[in-house]
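Q: Any chance you could fold what I've pasted below:
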Amino acid sequence: MQDSIEEGPTVGVRDRKRAETFRRIHEAAVDLTLRDGLAAATVADIAERAGVSRRTFFNYYPSKEDAVLGLREPQIPAHAVEAFLHPSLPPPDGTSPGKDRLWQAVELTVTTLASLGSPANPKVHAIVAANTELFDRVREHRDATQELLVNVLTERVAEQNRSPSTADSVRALVLLAGAILRFAHCEDPDILKNPDPTAIKKAITTFREALKDIA
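A: Predicted structure coming up:
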């Protein structure tokens, strides 16, 4: 998985065409898997149905499983990284920060994981339910994305010549944020697609209380 930091919200014709190709391949993969089964749906058939070459298919998705799930390379928002590393910076929307470091870690993790895409389509849910190995694929992507986020933040801390304890704190916060989101996901499977502040707050509060009990 490549380090990918999103530099800004600019969207042009090229971006729209790329998004459209992602969508066509994903929909073709879903349709063929529902018709033929996951094992029988081939990359060649998916590419043909989507109107692209095999080479183009692999430029967009590394495997048919990822195409079925609609999972992409994660994008880490540069402004969110800066806001996390420099809490004194005002957020881009001009509102008051008003959130502690754990909240910021959770929000940064939500944004990054959400950029993977989410198998929220009912058709995809049906495929995953029938092919439980796809759960493992989603988990692998999310774990790798969290590790990518940790590495990007650690590198930025090193570039700023900040203390090793700062790097350890950043890593611990991001890992804890991931655990909180997994906990919240158990109650709300769409937490990444439609983050519910109340559900996230509840999960954070639960973890704070649990940490107090073992402190």
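
Q: Going by C-alpha atoms from here, please, whenever you check contacts or count neighbours.
A: Will do.

Q: Closest to the mean position in the protein, which residue would that be?
A: With distances taken as CA atoms, centre = their mean, the residue of the chain nearest its centroid is Leu113 (1.7 Å).

Q: any idea how far the nearest residue to Ala44 once chain neighbours are set aside lies from Ile46?
A: Spatial nearest neighbour of Ala44, excluding adjacent residues (CA to CA, 6 or more residues apart in numbering): Arg54 at 6.1 Å. Here Arg54 is placed at a distance of 9 Å from Ile46 (CA to CA, to the nearest Å).

Q: And this one, please, so the two structures can be compared:
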Amino acid sequence: MSQPISLRDRKRAGTWNALHQAAAEAALAPGLEQVTVESVAGAPGVSCRTFFNYFATKEDAVLGLQEPTVDEAVLAAYDVDGDLLEETGRLMLSVLRPIQGGTSHRRELLAKYPHLLHRRFQYVTKVEQLLTGLVAERLQASARWQGQPHEFDAEETARMTVMVVGAGMRYVMQKTFDSPTRESQFAALEDGLRLLRGVLEELQ
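A: From the prediction side, this is the model:
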């Protein structure tokens, strides 16, 4: 059963959305060069200091990017002794979804300012680094892992797992670019993992 959203969280979400909307619309007209933190913060009536509690840069506000975090409930459900590819795929998507960027004029913004794609990529790299550490910790604590000999250590295995899953995640993002709902992305993840397994088998 989902927990009710507190008034504080609703207000925070409202402020985040207002800042993102203001920045995205300003980037389209008059243009990204004219967007300032002061003007964006003024839209919902907050201070520049408050702006930086939500976004690191004006570009992040334009795209609606959020720092990657792992939900404790999702992490608790992560089973490193299960299907490592599927488990890590679901974990990665749960972390990626909130940092993908807002939906306000996404296609228009990236078409007009293609260099912003690099900023999105930086956030994906943060996700991969975060997950590599988490997967390595879980592997090291796993009785199954400890009870078997391995040519590569847990950290190397975790890094490769995250890299392989990341390739499947790009498939998910491309397939659901216009409709990045939770349902569509997790469905695309299942398709992507099946395709990935088939490709890996072909390469053996």
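
Q: Tell me which helix or strand the corresponding residue of the first structure for Ala111 of the second structure sits in.
A: Counting by TM-score structural alignment, Ala111 of the second structure corresponds to Ala129 in the first structure. Per DSSP states H and E, Ala129 of the first structure falls inside helix 122-130.

Q: The longest helix along the second structure vs the first structure, average distance?
A: In the second structure, taking DSSP state H as the definition, the longest helix is helix 116-141. Taking mean CA distance after the TM-score superposition for the first structure, the mean distance separating helix 116-141 of the second structure from the aligned residues in the first structure is 2.1 Å.

Q: What residues of that helix count as buried?
A: Within helix 116-141 of the second structure, the residues that qualify as buried by neighbour count (16 or more other CA atoms under 10 Å) are 116, 120, 123-124, 127-128, 130-133, 135-136, 138-139.

Q: swap in stretch 152-159 of the second structure?
A: Those would be 154-155, 157-159, for stretch 152-159 of the second structure by 16+ other CA under 10 Å.

Q: Quick check: the two most widely separated of these?
A: Ala154 and Arg159 (8.5 Å; CA to CA).

Q: got any residues that touch both of the two?
A: Ala136 (CA atoms under 8 Å, 6 or more residues apart in numbering).

Q: Against Leu38 of the first structure, how distant is Ile127 of the first structure?
A: Taken as CA to CA, the span from Ile127 of the first structure to Leu38 of the first structure is 8 Å.

Q: still on that earlier bit, more neighbours: which of Arg54 and Ile46 of the first structure?
A: Ranked by neighbour count (other CA atoms under 10 Å), Arg54 of the first structure and Ile46 place Ile46 first, with 27 against 14.

Q: Now which residue in the second structure aligns to the more buried one?
A: So, by TM-score structural alignment, Ile46 of the first structure is matched to Val40.

Q: Helix, strand or coil: sort out its match for me.
A: Three-state assignment for Val40 of the second structure (DSSP: H, G, I helix; E, B strand; the rest coil): helix.

Q: That one reaches Leu19, doesn't it?
A: Yes: Val40 of the second structure lies in contact with Leu19 (CA atoms under 8 Å); the separation is 6.0 Å.

Q: still on that earlier bit, centre of the chain versus the longest helix of the second structure, how much separation?
A: Relative to the centre of its chain, helix 116-141 of the second structure is centred 9 Å away, using CA atoms, centre = their mean, to the nearest Å.

Q: Could you do stretch 133-150 of the first structure as well?
A: Computed by CA atoms, centre = their mean, the chain-centroid distance of stretch 133-150 of the first structure equals 8 Å.

Q: Going along the chain, name the helices of the first structure.
A: Counting by DSSP H, the helices of the first structure are 13-36, 43-50, 54-60, 64-69, 78-85, 101-114, 122-130, 133-159, 164-187, 197-214.
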